[in-house]
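1. sequence and predicted structure below; questions after.
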Amino acid sequence: MRLGISQASVSRGIVKLREHFGPQFIVRQHHGLAPSELAIKLAQASAEILLPIEKVLDAYLDFEPQQYTGKITILVNTFLLEFFGPELVLQLRRSFPNATFNLSQWQKDSLNDVLKGNVDYVIQLQSYQFPQQLHCRGLAQLENVLIARKNHPVLSKSSDWESIHHLPIARLYLDGINPNKGILETLYEQRGYKANFLLTTHSIRAAVALIKNSDAILFSNRYVCVNDPVLSEYALPPTPETFNLLDINGLYLQDRRGNPLTQALHQSIQTFFDSNSLIKGKQ
């Protein structure tokens, strides 16, 4: 049997073992060197100790998403989960056909669960502040538009500030953005107007019901009106570029950056966003 190491290295190793365990640890016989009973038992014990380590290494080096049978836990911004949840779970199912999934909305105590290692992946808006224990990766950008009913009496003619400032607004709560100090209020105030919030809600369906049956408008993503025959998207009034886009980030614990499950999960989620024609790739 060839060990792949030099005779000198073997000799040095034997000398060190004899120094530690005594001269009878490895004995010289007429046909060469032979291990003592202690040496044999230590070798067997070492193999048993190394077996779990070997299994861990094999799991990392030979990880196959298609064969993974564990549970995958993902937390998603409420707003994004309502938009993308149905299609996202199908993408995950294709990538991990033998896994089970817990796909839940982000809540106020969710960060503790993430830091405890109970969550595999987080999808959240960039506006949400996270501690340094989490590694952040840009996934995509959502482009904002004005949403309202088709043939809107005002927007069908113009969507500049002077024309729309009096219109009632349906507003969606976004995690990480304080609705009492929102961007919309600032945009209106900077132009000498006061935003008229008729509805503030977590429910996209509630906001859609309102704008379908009134002159109210919604500043949001075109996902809201896709394939809806009653709604249309309209151009935003002149606004800063930072308002025109919502950045979507993927996050996971720093100590899982080399984890094969985490990397496969990120790749699957990134593929989902990259393949969506209504989403801009992360710049």
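-> Received the coordinates, thanks.

2. from here on, just use CA atoms for contacts and neighbour counts.
-> Fine.

3. am I right that residue 230 is in contact with residue 152?
-> No. Look at residue 230 against residue 152 with CA atoms under 8 Å: they stay out of range, at 10.4 Å.

4. which one's more surrounded, these two?
-> Counted by other CA atoms under 10 Å, residue 230 and residue 152 do not tie: residue 152 has more neighbours, with 20 against 14.

5. which ones are touching that one?
-> When contacts are counted by CA atoms under 8 Å, 6 or more residues apart in numbering, residue 152 touches residue 215.

6. do you know how far it is from residue 167?
-> 11 Å (CA to CA, to the nearest Å).

7. same question, residue 153
-> Separation of residue 153 from residue 167 (CA to CA): 11 Å.

8. which residues do these two both contact?
-> The contact lists of residue 153 and residue 167 share residue 215, where a contact means CA under 8 Å, 6+ apart.

9. show me which of these two is the more surrounded one.
-> Higher neighbour count among residue 153 and residue 167: residue 167, with 17 against 10, using other CA under 10 Å.

10. second structure follows, compare the two:
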Amino acid sequence: MSELDLNLIPYLVALEETRNVSRAGARLGVSQPRVSAALAKLREYFGDPLFVRTSRGMEPTPRALALIPAARDALVQIERGLSSAVDFDPATSTHTFSIALSDVGEIVFLPRLLQEFALRAPNANLRSVSLPHVDVERGLEGGSIDLALGYFPDLGGTNFFQQRLFTHRFICLMRRSHPLAAHPLTLEQFLSCGHAVVRADGRSQEVLEKHLAKARLYRRAVLETPHFMSLPFILSRTDLIATVPHAIGYAYAAEHASIVLVEPPLSLPRFNLRQHWHRKFHNDARTVWLRSLVAELFNDALDEWPK
């Protein structure tokens, strides 16, 4: 390692990401000959061509593919170490915090977070991302996502920390003038009624679907949709009912006079909402501040959603 010029590592990563010497130079702010010279040094040190020209451009060799993850992680750590002060000051920070959320998570977490950001970190920003769990895992590991908030059952193992915040349950929604709205819903009515079923990227709905399947309870999904947002408008004009996380239900009933809440006629599972972060950033001052804020705002004692 004493013979390897660590200044060459950014060239290795840029070449892998761009697959082109000129574009790698533009990304790094250096000339094409300088990138070519750096690649020659890397090839000499590792005894491998690292990148070869093909009909699709420059393709990495197996040796380069094995080196890239460690090189990229090293750059992330160096960048964070150099750009972040040991003591993070939210009052002066202009950082954009990136949080992985489902649409349910946005309703639960974002309003209160934005209120507190306005008071404690007025120059900082929030970015909400909704991604498949594999991309969330990569984002947390690479540092492009600071936290994952909500129900993420796949974020386990020794590389991730998690903290339980509070527990949510399910509730039924229907229009106020629905024929079944006047009396408690029975199981027979629940199963015979037409349902609007959400198949969203968020994992909480899986808890409901797996429970019903295990109990061998089958309802007719007249509508399947990937979106929660359209439910109030659909339910208000049909005789369909929907079963959703209760934060969604209470938010919609508060905003839409035509929608009412109905208790499910069977015992449904509950699910814990947690915050997740990668072990690499466990001691990062900026992430520590964000985690502390989330834990302060969202917990059993302050759960604003009616039980």
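-> On my side now, so go ahead. Everything quoted here is computed from the prediction, not taken from an experiment.

11. ok, back up a step: shared neighbours, residue 230 and residue 152 of the first structure?
-> Counting by CA under 8 Å, 6+ apart, residue 230 of the first structure and residue 152 have no contacts in common.

12. contact partners for residue 217 of the second structure?
-> Residue 217 of the second structure touches residue 191, counting by CA under 8 Å, 6+ apart.

13. repeat that with 10 Å
-> By CA atoms under 10 Å, 6 or more residues apart in numbering, the contact set of residue 217 of the second structure is 187, 190, 191, 209, 211.

14. shouldn't it be within a helix?
-> No. Applying DSSP: H, G, I helix; E, B strand; the rest coil, one finds residue 217 of the second structure to be coil, outside a helix.

15. quick check: it vs residue 191 of the second structure, distance?
-> Distance check for residue 217 of the second structure against residue 191 of the second structure: by CA to CA, it reads 7 Å.

16. spit out the residues that contact these two alike.
-> Both residue 217 of the second structure and residue 191 lack any common contact, where contact means CA under 10 Å, 6+ apart.

17. quick one: the helices in the first structure, in order.
-> Here the first structure has its helices, by DSSP state H, at 7-21, 37-61, 78-95, 110-115, 161-164, 183-190, 204-212, 241-244, 260-274.

18. so how far is the last one from its chain's centroid?
-> It stands for helix 260-274 of the first structure. What separates the centre of helix 260-274 of the first structure from the centre of its chain is 8 Å, taken as CA atoms, centre = their mean, to the nearest Å.

19. so what corresponds to residue 231 of the first structure in the second structure?
-> By TM-score structural alignment, residue 231 of the first structure lines up with residue 259 in the second structure.

20. next up, the contacts around its match.
-> Residue 259 of the second structure makes contact with 173-178, 231-233, 235-236, 249-250, 252-253 under the criterion CA under 10 Å, 6+ apart.

21. which of those are buried?
-> Buried members of these, counted by 16 or more other CA atoms under 10 Å: 173-176, 178, 231-232, 235-236, 249-250, 252-253.

22. go ahead and flag the most central residue of the first structure.
-> By CA atoms, centre = their mean, the mean C-alpha position of the first structure lies nearest to residue 250, the distance being 3.1 Å.

23. return the residue of the second structure aligned against that one.
-> In the second structure, the residue matched to residue 250 of the first structure (TM-score structural alignment) is residue 275.

24. so its match touches residue 293, yeah?
-> No. In this structure residue 275 of the second structure lies outside contact range of residue 293 using CA atoms under 10 Å: 11.2 Å.

25. I'd guessed residue 114 of the second structure sits against residue 108; true?
-> No. With contacts counted by CA under 10 Å, residue 114 of the second structure stays clear of residue 108, the gap being 11.6 Å.

26. neighbour count for those two, which is higher?
-> Taking neighbours as other CA under 10 Å, residue 114 of the second structure and residue 108 compare with residue 108 leading, 21 against 15.

27. identify the residue spatially nearest to the more buried one, adjacent ones excluded.
-> residue 247 (6.6 Å; CA to CA, 6 or more residues apart in numbering).

28. how many other residues sit next to residue 291 of the second structure?
-> A count of nearby residues for residue 291 of the second structure, using other CA under 10 Å, gives 18.

29. you'd agree it is up against residue 275?
-> Yes. Residue 291 of the second structure is in contact with residue 275 according to CA under 10 Å; the separation is 7.7 Å.

30. how about residue 9 of the first structure, what does it touch?
-> Residues in contact with residue 9 of the first structure (CA under 10 Å, 6+ apart) are residue 15.

31. do you know how far it is from residue 171 of the first structure?
-> Distance, residue 9 of the first structure to residue 171 of the first structure, using CA to CA: 72 Å.

32. again with residue 52 of the first structure
-> Taking CA to CA as the measure, residue 52 of the first structure falls 53 Å from residue 171 of the first structure.

33. who has more neighbours out of those two?
-> Neighbours per residue, other CA under 10 Å: of residue 52 of the first structure and residue 171, the larger number sits with residue 171, 21 against 11.
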